[in-house]
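# Any chance you could fold what I've pasted below:
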Amino acid sequence: MFTTRPEIAGTFGAVGSTHWIASQVAMAVLERGGNAFDAGAAAGFTLQVAEPHLNGPLGDCPIIIHDGKAGVQKVICGQGVAPAGLTVEKVKGDLGLELIPGTGLLPAMVPGAFDAWATMLRDWGTWKLGEVLEFAIGYAERGIHYVPRIAATVETVRPLFERAWPTSAALWLRDGGPRAGKLWANPTLAATYARVVKEAEAAGGDRVAQIDAARRAWYEGFVAEAIDRFCRTTEVLDASGEVHGGVLTGEDMARWRAPVESPLAYNYRGTTVLKCGAWSQGPAMLQTLAILQGFDLAAMDPLGAEFAHHVVEAMKLAFADREAYYGDPDFGEVPMETLLSEAYNAERRKLLGRDASLELRPGALPGHRAWVDHAAAHRAQKLSEVAGVGEPTVSRLGVSGADTCHVDVIDRWGNMVSATPSGGWLQSSPAIPDLGFCLGTRGQMFWLDETLPNGLKPGKRPRTTLSPGMALRDGRPWMAFGTPGGEQQDQWQPIMLLRMLDHGLNIQQAIDAPSFHTEHWPSSFWPRVARPGKVVLEGRYGPAVLEELKARGHKAELGGEWSEGRLSAVRQEPDGQIFAGANPRGMQGYAAGR
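Take a look at the predicted model:
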């Protein structure tokens, strides 16, 4: 099968990511003796400088790791929680809002990315924080090459910055704003991270003590103080069309640290797939695989209508259960054992017929309320055209490219990292002038009904779309993988994996193959729009596939020729060979290794 580039092969280590600079930084760490955790953290911090329209220091970052020495897998939950002052009563009662807006200060959660990276580095890495941050600080000080999408993003929100977000205008519109292909520095961000390193090193020479000191500086020290002060003294225009302040405080920051959990798992034809818990949409991929387990996908053309139909219909059922049952398990039981069971999915599988369903059909579980937002399909679509709203997707910004970041790493000791940093986008919230970056807006994913699994409560994690992945074979770590894409993350990932497991494609072949997605269920992003039955095929699909899907009742259409998927992956085979691949779309993602 055609590929745009070779699948990278080696035995020393490999990286795949959504940006070539991040991949090279991670490889540089491996070459200098660092392990996968050192390399992943260095790449993650660098992505904050390289792609500020896709992630930031005050964003989110779930991570799945494999500890090669201990032989265990863990999830580091870099998804922060709702502030104590963000309640349904405040948002719905006092402010009169039906949805949490997608931009501004009101939807800001406790920022989770920094502590996720720091926790991984402290507990599994070998480098000091200053060594890891050296790359990001250097790029922020000297400038980093900006791809056209960043300049286009800034131009899209220029009127908002000039009219309503003066701190962002001062940062992003200085000297006319960033230009594609030129270097762009962020000296304020560099100074913030340099101060974090200075406070870390003041704790003495011990590596762990330094990292803990940096965490205190971030969540209890000068970073938290700057966030607290900005939220208390600033009100800004947000996606609701109104002016609101923030409720995030230093106390909210001080109370939170990134928890470490066990991943959820599902065995598909001998391969055990790992995902984050029900505070993410990751289990929807596992449910999709569980439904498809009963079909002979290997007998279907991986680029044919039959394959696409079965995968889309299975995803519709899995994501309907996401809507009905997923939420922070610390705030209520999520019946995941049942949702992943063979008996339950055997019944769900019976709903998958020859024709497309236009309904949102969660399963019925005793003792649980299967609520879904049926109004999403009728919500005013013009709201989704507001600049800077929700995850910065192609359709909303009018630019090509990704909307989150991802990085995968394998080292020579068999350690693995799969991380999906996002949030804190330059267009999501006004810049905090003392820090050089802005807050995230993941709170828009909550429903304003406390009785729902994903209903807003203080201290609760919003159900995120961020969804790194990992897979084992015969109990051994096999592959780390993931993609940006919001709702599409757990659509493009199973498509890639199925083509590898059922059709024998390698990583690069599976990534390059034309893909697809559906927008059938309510989006996780404001204004929570759904488009029942809509399926978008990458433009390289033949017309016969499009017509067959339409004949089955899908509201199918063709997208751009290279528009579906931002995937990367790294894998290790039993003979010790390490392979990697990355997305060619947008000419930005690259794999590296030797």
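# going forward, measure contacts between C-alpha atoms and count neighbours the same way
Will do.
# in which helix or strand would I find residue 470?
Assigning secondary structure by DSSP states H and E places residue 470 in strand 469-473.
# what does residue 265 give?
Using DSSP H and E, residue 265 falls within strand 264-268.
# Who are the packing partners of the longest helix seen in the chain?
Looking across the chain with DSSP state H, the single longest helix is helix 305-325. Applying 3 or more CA pairs under 8 Å, 6 or more residues apart in numbering; DSSP states H and E, one finds that helix 305-325 contacts helix 283-292, strand 516-518, helix 543-551.
# Give me the next element, helix or strand, following it.
Immediately after helix 305-325, counting by DSSP H and E, sits helix 336-339.
# Output the contacting helices and strands for the next helix-or-strand element following the strand holding residue 470.
Counting by DSSP H and E, the next helix or strand C-terminal to strand 469-473 is strand 476-482. Contact partners of strand 476-482 among helices and strands, from 3+ CA pairs under 8 Å, 6+ apart: strand 407-410, strand 416-419, strand 469-473, helix 489-501, strand 568-572.
# what comes up buried for strand 476-482?
By neighbour count on 16 or more other CA atoms under 10 Å, the buried set for strand 476-482 is 476, 477, 478, 479, 480, 481, 482.
# Here is a second sequence; please produce its structure as well for comparison:
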Amino acid sequence: MTFSPPHAHLTRPDLRGTTGMAAATHWLAAASAQSVLERGGNAFDAAAAGAFVLHVVEPHLNGPGGDLVAVFATAEEPGRPRVLDGQGPAPAGATIEHYRDVEGLDLVPGSGALAAAVPGAVDAWLTLLRDHGTWSLADVLAPAVGYARDGHPVLAAVCRTVAGVADLFAEHWPTSAARWMPDGRLPQPGDLLTDLAYADLLDGLAEAERVALADGGTRSDGIDAARARWADVVGRAVEEFVATPHRHSDGRDHAGVLTAADVAAYEARYEDAVTVEFRGHTVAKSGAWGQGPALLQALTILDGYDDAHLDPATTTGAHTVLEALKLALADRDAWYGDADVPLDVLLSPQYAAARRALVTDVASAEVRPGEVPGRATPSLPPLRTTYATDAPAGSLPGAPAGGSAAGVGEPTVQLAPAVVAGDGLETDASGRTRGDTCHLDVVDRWGNMVSATPSGGWLQSSPTVPGLGFCLGTRLQMTWLDDASPSRLAPGRRPRTTLTPTLVLRDGQPVLACGSPGGDQQDQWQLPFLLRVLVGGYTPQQAIDAPTLHTTSAVGSFWPRTWTPGGAVVEDRLGADVLAGLAERGHVLTLAGDWALGRLTAVTRDPATGVLGAAANSRGEQGYAVGR
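Presented below is the predicted three-dimensional model:
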């Protein structure tokens, strides 16, 4: 082994079995998914069941008003990885002119309904269930309905999040105050928390399915009836509610632009995955309307090094990984979006070689996108600078301490004291959040495998919509109010999402599904994991438990869109010698603690034996893997 040996003691075992495996960022979601596998459901039934549970038990990390990206392979077509696109587009009224000229904004806000894309997660899960699942919708929804109606013990992280925005709720978002702070009381860890409005909505979807089946419809007809019910109920409630101005993260009140017609027009869709070959494996990601190809670009750059250069536990390896990530993320910020992105060039070995030549022994403190022959390099987004000393450990930086973010036309709300939890979630008093999302991976005995990253619609995103029990997402904050940008705000265009699950194949068979919450860090945390598993010979649990790192020397995808030149956030367990070596090479380090970075989960399958596996992260004391 050319990599440093893994730590001798694991926080969790590498699970092994032959029936089915599920891993998720909340144990109730993993257990719910596994219960479906135990009763004969396939990976798609199980993933959908677990995902609807995540809406209920991790409302600070995802919600029904949010979005979803999944990558999967079926037992029937194992060599054709597919992407489920549950990223809703910008509404018809979301134009640059409206946001700039009418609302007086230079950035899309980080909280409030102006930042809301069309909700895509629920329609995506229903579409996947219709096309690849086997169970009825009513059976799939039963665990989530039970937790929403009868209650579940609320996480300490949810309580911290509500506490962090309590004043905002009390002063400006009364529907959220009523939902999360009834009679002014903050939830306490372990309280049984219900969401009766959402339970009723899910029961309504199951009723729509039942009526369709009673009328002689097929299973697909029943799920499509539920999709139509969802669009009708949610669309009408949202349009009525967002018409009233409410507080946004810029400190002013705005009305949203999302309408019932926007919701009714949305349909989730499938795409073939984008892939590269790396060390005998095929790595599959979403298209460049997400950040997924940035991981593929980093892998292609790193593929030109010998194994000794790829060990993240060494100074050379950690430095090389950070520099490759900076180059890949610079291309993300310059080239990616729901547009004509030249991935054939960006993922080519020739392009990777040119990028690799930029890596020296000194840390870069520049944003350096590459050039594509015959194409003008898009203008970079504005570089609003913050520094590592301003940033909470383990999270992306916000506005510079003591003032507004540099370069923002309208004065921004000064970054209030944040709630920074051991789970990596940071929420400030205006509802701005970084490092948030959830994830689940499922594999079944037949060889179906799915990796999904649901997000958005966090309880702190925007006010709770009456009658629905949840709020809207804020994914439009990842668009730019710049006509020249490939990730510009435009009606019908998807924001360039950070959601980025991963599927790995070997010899045309899926062998690994993995992913992590964490916004801009998702692919950054997956990269050391994949290097350790695919090159270093680590087991998935060994790779998850190993210390990790990420760069903040790239433009943040979340409002207020800042970056830290040369910044690197590292776990202290990398060791004093490695940290000193990185500092000597010019990296501006933020020490995050021993166990602070990464929320990875993974499932595996050995095609030769049918043996399944799973692993989960112990950081945050929340994720779990189950199976047998």
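# which residues of the second structure does the longest helix of the first structure align to?
Helix 305-325 of the first structure lines up with residues 315-335 of the second structure when matched by TM-score structural alignment.
# The matching stretch: average distance to aligned residues in the first structure?
By mean CA distance after the TM-score superposition for the first structure, the fitted stretch 315-335 of the second structure averages 0.4 Å away from its aligned residues in the first structure.
# The helices and strands packed on helix 305-325 of the first structure: which one's closest to residue 447 of the first structure?
Checking those against residue 447 of the first structure by CA to CA gives helix 283-292 as the closest, at 18.8 Å.
# tell me the average deviation of that closest one from the second structure after fitting.
Overlaying the second structure shows helix 283-292 of the first structure at a mean distance of 0.3 Å from the equivalent residues (mean CA distance after the TM-score superposition for the first structure).
# Relative to the second structure, which residues correspond to that helix?
Under TM-score structural alignment, helix 283-292 of the first structure corresponds to residues 293-302 of the second structure.
# most packed of the helices and strands packed on strand 476-482 of the first structure?
The highest average neighbour count among those, using mean count of other CA atoms under 10 Å, belongs to strand 407-410 at a mean of 37.
# Which residue lies nearest the spatial centre of the second structure?
With distances taken as CA atoms, centre = their mean, the residue of the second structure nearest its centroid is residue 499 (3.5 Å).
# gap between residue 352 of the first structure and residue 502 of the first structure?
Distance of residue 352 of the first structure to residue 502 of the first structure, computed by CA to CA, to the nearest Å: 19 Å.
# what's the burial count for residue 621 of the second structure?
Look at residue 621 of the second structure: counted by other CA atoms under 10 Å, it has 12 neighbours.
# how about it, what's its partner in the first structure?
Under the alignment (TM-score structural alignment), residue 621 of the second structure maps onto residue 587 of the first structure.
# Okay, and the counterpart of residue 459 of the second structure in the first structure sits in which element?
Aligned counterpart of residue 459 of the second structure in the first structure: residue 426 (TM-score structural alignment). Here residue 426 of the first structure, judged by DSSP H and E, is contained in no helix and no strand.
# Residue 426 of the first structure: what's its closest spatial neighbour, skipping adjacent residues?
residue 53 (5.2 Å; CA to CA, 6 or more residues apart in numbering).
# Wait, the one you found touches residue 148, no?
No: the criterion here is CA atoms under 8 Å, and residue 53 of the first structure misses it with residue 148 at 11.4 Å.
# ok, the equivalent of residue 213 of the second structure over in the first structure to residue 561 of the first structure distance?
Aligned counterpart of residue 213 of the second structure in the first structure: residue 204 (TM-score structural alignment). To residue 561 of the first structure, residue 204 of the first structure is 54 Å away according to CA to CA.
# Residue 370 of the second structure in helix, strand or coil?
Counting by DSSP: H, G, I helix; E, B strand; the rest coil, the backbone at residue 370 of the second structure sits in coil.
# and it, how many neighbours?
18.
# what do we get in the first structure for it?
Match for residue 370 of the second structure (TM-score structural alignment): residue 363.
# Please tell me how far its match sits from residue 553 of the first structure.
22 Å.
# dump the residue contacts of the closest residue to residue 260 of the first structure other than its chain neighbours.
Once flanking residues are discounted, residue 260 of the first structure sits nearest to residue 76: 4.6 Å by CA to CA, 6+ apart. Shown in contact with residue 76 of the first structure (CA atoms under 8 Å, 6 or more residues apart in numbering): 62, 63, 64, 65, 116, 119, 120, 258, 259, 260, 261.
# just checking, residue 116 of the second structure touches residue 258?
Yes: between residue 116 of the second structure and residue 258 a contact is recorded at 7.3 Å, counting by CA under 8 Å.
# How about the contacts made by the residue lying farthest from the centre of the first structure?
Most distant from the centre of the first structure: residue 204, at 34.9 Å, with distances by CA atoms, centre = their mean. Residues near residue 204 of the first structure by CA under 8 Å, 6+ apart: residue 210.
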